[in-house]
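[1] Sharing a model that was predicted from the sequence below.
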Amino acid sequence: MRPVALITGGSRGLGAAIARELVRTHRILVGGTNPRSVDAMVAELGDAEPFIADLRDDSALAHAAAGVERVDVLVHNAGVEMAKTVEESTRQDFREMFEVNVFAVAELTRLLLPKLRETRGHVLTINSGMGFRSTSRGALYSGTKFALRAFTDALREEERGRVRVTSIHPGRIDTDMQRAMMARDGREYQAELYIRPESVAATVRLAIDTSPEANIDELQIRPVTIT
């Protein structure tokens, strides 16, 4: 039986690139909320099946997780981005950001941890350069990524010797989210300045393929050109 990799946000952008990379060696559970786009990705990959769940819905997430019979790799890729000043940011803004970027990660990990222990599996969180430092209008997004890094660090120490845990910190990636961010800021989009999703997927592969006695705790990948 091939090992199983669950990728949240696996139907497009970086998640799709990770799925295409890992399907060479793993059966893929394509996470997402849109059945049409998830099913299209499942059909493309071949050795795959859908994992449909609204990550903000505890009941839906628990139901979906209960249907997972085996998991060797859990890639927390799904995330949302919002840029506002502290003055502009409301309590609800913070709630929405933390629900997807932190709380859902913690809950799905908790639900699948027994199965990950059975396979001596691997949890990977797709973080950000903003998990180390923030910028103007970065309190919301960076706040979630700092929290995600703390969660990942704690999980790594708690599960050391049972489950491997890696934090991936990319810089700006050539995705639809990046295009939307540039459009919002009124900046010209130049794809060549940003990291290809396939390059980030390769860092995920590197962490997973590390021999069993070793763990890559953290990886950073940045564009050659600073933007």
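    Looks like it arrived, so ask away.

[2] CA atoms for contacts and neighbours, from now on please.
    Fine.

[3] all strands of this protein, in order?
    Using DSSP state E, the strands of the chain run over 4-7, 27-32, 48-52, 73-76, 122-126, 164-170, 218-221.

[4] out of the ones you listed, which comes closest to residue 182?
    Nearest to residue 182, of all these, is strand 164-170, at 17.0 Å by Cα to Cα.

[5] ok and that closest one relative to strand 122-126, angle-wise?
    With axes from the mean of the first three to the mean of the last three Cα atoms, to 10 degrees applied, the angle from strand 164-170 to strand 122-126 works out at 20 degrees.

[6] Pull up the distance across stretch 202-221, start to finish.
    Terminal residues of stretch 202-221 lie 10 Å apart, using Cα to Cα, to the nearest Å.

[7] hang on, the earlier thing: please produce JSON lines containing the strands of the chain, extended by distance to residue 179.
    Shown next, in JSON lines, are these (distance: least, Cα to Cα, whole Å):
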{"stretch": "strand 4-7", "distance to residue 179": "22"}
{"stretch": "strand 27-32", "distance to residue 179": "20"}
{"stretch": "strand 48-52", "distance to residue 179": "26"}
{"stretch": "strand 73-76", "distance to residue 179": "21"}
{"stretch": "strand 122-126", "distance to residue 179": "19"}
{"stretch": "strand 164-170", "distance to residue 179": "16"}
{"stretch": "strand 218-221", "distance to residue 179": "19"}
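
[8] here's the one I want to compare it with:
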Amino acid sequence: MGTYLITGATGGIGTAVAELLRERGHDLVLTGRSPDRLDKLAATLRTGAHASTQVIDPKAPRVGPSTRTIRTIPLDLTEPRRIEAALALDDLPPRLDGLVHAAGVVHLSPVADLEADEWIDHLSVNLVSAAELTRLLLPALRAAQGHVVFVNSTAGLRANPEWAAYAASKFGLRALADSLRAEEPSLRVTTVYPGRTATEMQRSVRAQEGHPYAEDDFAAPSTVARVLVSALETPRDAVVSDVTVRPS
């Protein structure tokens, strides 16, 4: 079993990924802005349906909530320069099997109305913090020949009206993933491009667009998470470099 760090762990896709990885018996490091929400998520994952109970080796101790760990680290990704200091307060594992970048923000606006602060917020959370966190965790990822997954967006493939700031940050995230893949041959790097997904972010987007939100209109976070975890579980003789998940 491995150790995985998830950003945006209290969001829809981040939580779904955490649930699947926990069910498979992995150690988790959960990050998000709200300490209270992180603690609630960790408590849920330690008990009930998502508690890890798999036995990998009949001679090995049973893998359960008492033997696998879930840790939480509050991180404000709007302040990328402070990430290093925040991580320094925690004794992070020397080996990291996976880093899942699931955090993100979006605010729709035409270019004519986008002020500098909105550009900075999008780029800080969606791109710069991902780059900085990856940089800081590279030694642990290299030690485990780990896997970095970037939860991008179909907006990272095509920019539509009023999506300029968000799309620009996601186009940049795609470039970060491609460069990292070329620079770090011992790591596997995957970009997942979800289409519209039934999350609180999507609820906010629909409100900004002036349309009602209907959960059944979109892909479930658990569906995106299954695709993502399948990429993580691909045998080491191959890598899923890019995968798009759209609602049917």
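    Structure's in. What do you need? Being a predicted model, the structure only gives us computed values, none of them experimental.

[9] Can you list the neighbours in contact with stretch 143-163 of structure 2?
    If you take Cα atoms under 8 Å, 6 or more residues apart in numbering as the criterion, stretch 143-163 of structure 2 is touched by 94-103, 107-111, 141, 166-174, 177, 186-195, 228, 232, 244.

[10] Tell me how far the residue positioned nearest the centre of structure 2 lies from residue 9 of structure 2.
    The structure's structure 2 has its C-alpha centroid closest to residue 102; by Cα atoms, centre = their mean the separation is 2.1 Å. Distance of residue 102 of structure 2 to residue 9 of structure 2, given as Cα to Cα: 7 Å.

[11] Would you mind getting the angle between the longest helix along structure 1 and strand 122-126?
    Ranked by residue count and defined by DSSP state H, the top helix of structure 1 is helix 139-159. Put simply, helix 139-159 of structure 1 runs at 170 degrees to strand 122-126, going by the same axes, to 10 degrees.

[12] Helix 139-159 of structure 1 maps to which residues in structure 2?
    Taken onto structure 2 by TM-score structural alignment, helix 139-159 of structure 1 occupies residues 164-184 there.

[13] Kindly report the same for stretch 97-110 of structure 1.
    By TM-score structural alignment, stretch 97-110 of structure 1 lines up with residues 122-135 in structure 2.

[14] which parts of the matching stretch are buried?
    122-134 (16 or more other Cα atoms under 10 Å).

[15] quick one: what's aligned to residue 150 of structure 2 in structure 1?
    In structure 1, residue 150 of structure 2 lands on residue 125 (TM-score structural alignment).

[16] State the distance from its match to residue 72 of structure 1.
    Residue 125 of structure 1 is 14 Å from residue 72 of structure 1, by Cα to Cα.

[17] Kindly report the same for residue 210 of structure 1.
    14 Å.

[18] quick one: contacts for residue 105 of structure 1?
    residue 76.

[19] 6 Å instead?
    Residues near residue 105 of structure 1 by Cα atoms under 6 Å, 6 or more residues apart in numbering: none.

[20] quick revisit: run a quick check on the residue nearest to the centre of structure 2 versus residue 12, I expect a contact.
    No. Judged on Cα atoms under 6 Å, residue 102 of structure 2 makes no contact with residue 12 at a distance of 9.0 Å.

[21] coming back round to it: wait, which of the strands of structure 1 is closest to residue 156 of structure 1?
    Minimum separation from residue 156 of structure 1 across the strands of structure 1 (Cα to Cα) falls at strand 164-170, 5.1 Å.

[22] Report the mean deviation for the closest one after fitting onto structure 2.
    With mean Cα distance after the TM-score superposition for structure 1, strand 164-170 of structure 1 departs from structure 2 by a mean of 0.3 Å once superposed.

[23] contacting residues for the aligned partner of residue 81 of structure 1 in structure 2?
    In structure 2, residue 81 of structure 1 lines up with residue 106, judged by TM-score structural alignment. Counting by Cα under 6 Å, 6+ apart, residue 106 of structure 2 touches residue 166.

[24] Give me the more crowded residue out of residue 210 and residue 72 of structure 1.
    Taking other Cα atoms under 10 Å, residue 210 of structure 1 and residue 72 do not tie; residue 72 has more neighbours (22 against 11).

[25] Apart from its chain neighbours, what residue comes closest to the aligned partner of the more buried one in structure 2?
    Counting by TM-score structural alignment, residue 72 of structure 1 corresponds to residue 97 in structure 2. Leaving aside its sequence neighbours, residue 97 of structure 2 sits nearest to residue 146 (Cα to Cα, 6 or more residues apart in numbering; 4.3 Å).

[26] Could you do residue 18 of structure 2 as well?
    residue 9 (6.9 Å).

[27] And the helices in structure 1, which stretches?
    Counting by DSSP H, the helices of structure 1 are 13-22, 35-45, 58-66, 91-98, 104-118, 139-159, 176-184, 197-209.

[28] The contacts of stretch 143-163 of structure 2, buried ones only, as a ChimeraX selection?
    In ChimeraX, a selection of the buried entries from the contacts of stretch 143-163 of structure 2 looks like this (16+ other Cα under 10 Å):
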select :95,96,97,98,99,100,101,102,103,107,108,109,141,166,167,168,169,170,171,172,173,174,177,187,188,189,190,191,192,193,194,195,228,232
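
[29] Trace residue 220 of structure 2 over to structure 1, please.
    Residue 220 of structure 2 maps onto residue 196 in structure 1, by TM-score structural alignment.
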